[in-house]
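> how would this look folded up:
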Amino acid sequence: MRRSMGAGVLRAAAGAVLSLYPKAWRERYGEEVADLVASRPVRLRTVADLAGGAGDAWLHHRRLPGTRPLRLPLAAVLVAGVYGLWLLWNPGVREMVSLHGVWAEAVRSGSLAGELRGTATTMFASAGAMALLSLAQLTPAVRTAGKRAPLGAAARTAGKRVVATGLAIALPIMLVLIMYASLMLGAGQPLGPLGDAITGGFFVPPLMALILPLPLIAATSSALRSAARAAGKSLTVAAISNAIAWLAVAVLVAMGLMEASPWFVTALAAGAVLSVGMAALVARTVLRRAPEDPAMLPERTQFGRAPF
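Just a heads-up that it's a prediction; the model follows:
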C-alpha cells in the first residue's frame, strides 16, 4: 500500500516537472515523454533527471523550433527601474561623508572638478528639459487631430487618448519636477556640490518613463506618427544628455575615489547603469514605434510589451 502511494506521488511529481519545461519543448516533445514516463516505473532518479532536463531546456530554449523571443512587460521593467533608482538614492546620494570627501579630494586637482560638476548639472537639467519638450511637440498635432475632421476618426480617438493619459500623469510629473527642484535649491539637508551634480540622474529617467505613454499612444495613428517621432527624437537627446552627465560624474568621482566608501561607489555605479539604461530604453521604444518609414513599423503589440 505504501509502495503504491509512493509510486503515485513520484508519478505526480514527474508530471508536475514536465509542466515546467518551455512551451515550445512541450509542444514538440511533451506528449512523447509523458507517454514514456507513464509506461515505466517512476523512481526518485527519474524525477531528478526530468528536473535537470527542464533546467537544460530553459538554458537552450532559443534553439528549439518555434520558440518566440522572451518578452518582458515594458511597464514592469520601467517601474522596477524607478524603484531601483530610488532605493539607490540613500546610499548613492545621502552618504554625506563620501560626498564631501570625494568633492574635497577632487577640488585639490584644480578647476577641472568645478567644470565637471557644472557639466553634469547642466546636462541633467537639459535632459529633463528635452523630455518636457517632447510633450510640447505632441500638443499641436493632438489639437489638430481634435479639430480637423479630414484626419479621420482614428486620429481623433488617438488624440483623445493622449489628452486623457496626459491628464492622468500630470500630477506625478509635477511631483517629480518639484522634488528635483527642491533638492537642487537646497531644501532639507544640503547635498553639497557633488550631491547636486548627481541628483538629476535619479530624476530624469522616471520623468521620461512617465512621459513615455503619450508618444506611444500617438504613434498608433498615422496622422500623429510624425509628432510621435519628433517626441522620440527629443527623448533620444534627453537620453544622450543623461549619459554625458553620468560620464562627467564618473570622472569626478574617480578624481576623489580614495575618499569614497566601497558601498557608495557600488551604489552610484549601479544607479548610473540603471539611469542610462532606462533613459535609452524609453527613447528606443518610441523610435521603434514611430519610425520614419511606415513600412518599417514593427508588428503591433500591446502597449507595455518590448523584446529583451
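> C-alpha from now on. contacts and neighbour counts both.
Noted.
> now for the helix ranked longest in the chain, which elements pack on it?
If you go by DSSP state H, the chain has its longest helix at helix 112-147. Applying 3 or more CA pairs under 8 Å, 6 or more residues apart in numbering; DSSP states H and E, one finds that helix 112-147 contacts helix 96-107, helix 153-184, helix 192-199, helix 204-211, helix 213-218, helix 225-255.
> quick check: buried residues in the third one?
The neighbour-count criterion (16 or more other CA atoms under 10 Å) identifies Pro193, Leu194, Gly195, Asp196, Ala197, Ile198, Thr199 as the buried residues of helix 192-199.
> now tabulate the residues you listed in TSV and tack on distance to Val93.
Formatted as TSV, the buried residues of helix 192-199 follow (distance: CA to CA, whole Å):
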residue	distance to Val93
Pro193	11
Leu194	9
Gly195	6
Asp196	9
Ala197	10
Ile198	7
Thr199	7
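> off-centre distance for the longest helix of the chain?
Centre-to-centre, helix 112-147 and its host chain are 19 Å apart (CA atoms, centre = their mean, to the nearest Å).
> any idea which helix or strand carries Ala306?
strand 305-307 (DSSP states H and E).
> now for that strand, which elements pack on it?
strand 71-73, helix 74-87.
> check which residues of that strand are buried.
Of the residues in strand 305-307, Arg305, Ala306 count as buried by neighbour count, 16+ other CA under 10 Å.
> what's it in contact with?
Outside strand 305-307, the residues that touch it by CA atoms under 8 Å, 6 or more residues apart in numbering are Pro69, Leu70, Arg71, Leu72, Pro73, Leu74, Ala75, Thr285.
> most widely separated two among these?
Distances among those were taken as CA to CA; the most separated pair is Pro69 and Ala75, at 17.7 Å.
> higher neighbour count, these two?
Ala75 (16 against 10; other CA atoms under 10 Å).
> please provide the structure for the following sequence as well, for comparison with the first:
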Amino acid sequence: MRSLAYLLLRLYPRAWRDRYGDEMRDLLAARPVRLLTLADLCFAALDAWTHRKLIPSGRGSFLQPVPLLVIGACALWGLWNPGVRDVSSLDRGWAAALETIGFAPALAAASSIAFTAGACLAILGSVPLHAHVLWRAALSKQATPTPAPVALTILGMLGLAYIQIADVYFDLGFPSGPLGKGIEGGFLAPTVLTLALALPYVAQSDPAFGRSVRSAGKANALAAGVTALGWIPAIALTMSGASGMSLRFLIPVAVSALVSLAVCGAVARFALSMPRPAGLPEPATA
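Alright, predicted model coming up:
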C-alpha cells in the first residue's frame, strides 16, 4: 500500500512535486497507509491539477471540471467489463464472502442502496434546474443553455438509473450475482453524478439561474457523499471474498473504487463551489 501511495504521488503536477513531494513522502513513511489514504491522495491530485496556479512556481491548469469528470466516468466504463463481468470470480468471491462473514448479504444490500440513492438524489436534485431552464427556453429563444442538451442530459441520467435499478432490484440485467449487484452501482452512479453536474456548470454563467444552480449543486454534493459511502460496504464485501477472486478481477475493482471515489470527491468540490446567487449574504467567517 505504501509503494502504491508513492506511485500515486507521480500523478501530481511537477510544480507540486518539486515543492511538496519530499514532505509528503516523509509523511507517508511515518504513518500507516490504508485504502482511505490512497483515496485522499487521488482527491488531492485532482485538486492540485485544477488549481495549479495556486502552487508556488505553478501555472494555471488547462484542465476543467467537467472534462475531468467525463474522463473519470469513461475510465469507469472501461473498467466495467473486467470489473463485474468475470462471472467465475463473482461466484467464487460471493461464496468465499458467505463463508468469511455471515452478514455478506447485508453488505451487498447496503452498497446497492447507497449507490442507487446517490444516483436518484443527483437526478431529483437537478429537476428544479432542468425545469427552470426549459421554462425559460419556452419564454425566450435566447435562453441558455438550449433545451436539446438539457433533454439529452435528462435521458442519460434516467437511462443509467434504470439500468442500475433494473439489474439490482428486478434482476433484468447481466447475471452478475449478489456480489456483482453489490458493486456495480459504484461504476454507474458516478456517471449519473457527472451528467447531473454538467447543466449547473453551464448554467452558472447566467445569473437568472443562480438559485437553481446553487440548489442543484448542494443536492449533487450530497449525492456524491452518499455514493462514496456506498464503497465502504462494497470494499468490505470484496475483501471478504478476495480469496475466491482472480487478480484479473480484483485489480480492476480496486482501481475502479479509487476512480469512483475521486469522481465523487471532485463532484462534491465543484458542486459546492457554484457561485452564490445575487442577494444572498455570504456565510460568516471567523
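> let me see the TM-score of these two.
After superposition, the two chains reach a TM-score of 0.69 (TM-score structural alignment, normalised by the length of the second structure), with 228 aligned residues with a CA RMSD of 2.9 Å.
> run through who's touching the helix or strand that contains Val37 of the first structure.
Assigned by DSSP H and E, Val37 of the first structure belongs to helix 31-38. Residues from elsewhere that reach helix 31-38 of the first structure (CA under 8 Å, 6+ apart): Arg11, Ala14, Gly15, Leu18.
> from the residues you listed, list the buried ones, please.
For the contacts of helix 31-38 of the first structure, buried by 16+ other CA under 10 Å: Arg11, Ala14, Gly15, Leu18.
> map Pro69 of the first structure across to the second structure for me.
Aligned by TM-score structural alignment, Pro69 of the first structure pairs with Gly60 of the second structure.
> so that match, which of the three states?
coil (DSSP: H, G, I helix; E, B strand; the rest coil).
> can you tell me the closest non-neighbouring residue to Pro73 of the first structure?
Arg305 (4.8 Å; CA to CA, 6 or more residues apart in numbering).
> that neighbour maps to what in the second structure?
So, by TM-score structural alignment, Arg305 of the first structure is left unmatched.
> roughly how far apart are Arg305 of the first structure and Ala76 of the first structure?
Using CA to CA, to the nearest Å, one obtains 9 Å as the distance from Arg305 of the first structure to Ala76 of the first structure.
> over to Gly101 of the first structure?
Counting by CA to CA, the gap from Gly101 of the first structure to Ala76 of the first structure is 37 Å.
> higher neighbour count, those two?
Regarding Gly101 of the first structure and Ala76, a neighbour count based on other CA under 10 Å identifies Gly101 as having more, with 18 against 12.
> what residue of the second structure matches up with that one?
Per TM-score structural alignment, Gly101 of the first structure is aligned with Arg92.
> can you check Trp246 of the first structure too?
Using TM-score structural alignment, Trp246 of the first structure pairs with Trp231 in the second structure.
> am I right that its match is in contact with Ala257?
Yes - between Trp231 of the second structure and Ala257 there is a contact under CA atoms under 8 Å: 7.1 Å.
> the closest residue to Cys264 of the second structure other than its chain neighbours: what's it in contact with?
Nearest non-adjacent residue to Cys264 of the second structure, counting by CA to CA, 6+ apart: Ala224, 4.8 Å away. Neighbour list for Ala224 of the second structure: Gly118, Pro190, Leu193, Cys264, Gly265, Val267, Ala268 [criterion: CA under 8 Å, 6+ apart].
> measure Ala224 of the second structure to Gly78 of the second structure for me?
Distance from Ala224 of the second structure to Gly78 of the second structure, by CA to CA: 21 Å.
> how about Arg136 of the second structure?
Taken as CA to CA, the span from Arg136 of the second structure to Gly78 of the second structure is 37 Å.
> neighbour count: the two, which is higher?
Higher neighbour count among Arg136 of the second structure and Gly78: Arg136, with 19 against 14, using other CA under 10 Å.
> so Leu133 of the first structure sits against Thr236, correct?
No - using CA under 8 Å, Leu133 of the first structure is not in contact with Thr236; the gap is 11.6 Å.
> looking at these two now, which is surrounded by more residues?
Thr236 (24 against 16).
> grab the nearest non-local neighbour of that one.
Using CA to CA, 6+ apart, the closest residue to Thr236 of the first structure is Ala283 (4.9 Å).
> got a list of what the one you found touches?
Gly232, Lys233, Leu235, Thr236, Ala239.
> wait, a strand at it?
No - counting by three-state DSSP, one finds Ala283 of the first structure to be helix, located in no strand.
> which position in the second structure pairs with it?
In the second structure, Ala283 of the first structure lands on Ala268 (TM-score structural alignment).
> likewise for Gly195 of the first structure?
Counting by TM-score structural alignment, Gly195 of the first structure corresponds to Gly180 in the second structure.
> let me see the contact set for the closest residue to its match other than its chain neighbours.
Once flanking residues are discounted, Gly180 of the second structure sits nearest to Val84: 5.5 Å by CA to CA, 6+ apart. Taking CA under 8 Å, 6+ apart as the criterion, Val84 of the second structure is in contact with Leu90, Ser176, Gly180, Ile183, Glu184, Phe249, Val253.
> same deal with Val276 of the first structure?
By CA under 8 Å, 6+ apart, the neighbours of Val276 of the first structure are Pro205, Ala239, Asn242, Ala243, Trp246.
> quick one: contacts for the aligned partner of the first one in the second structure?
Going back to what we said before, that points to Pro205 of the first structure. Counting by TM-score structural alignment, Pro205 of the first structure corresponds to Pro190 in the second structure. By CA under 8 Å, 6+ apart, the contact list for Pro190 of the second structure reads Ala73, Ala119, Ala224, Thr227, Ser260, Val263, Cys264.
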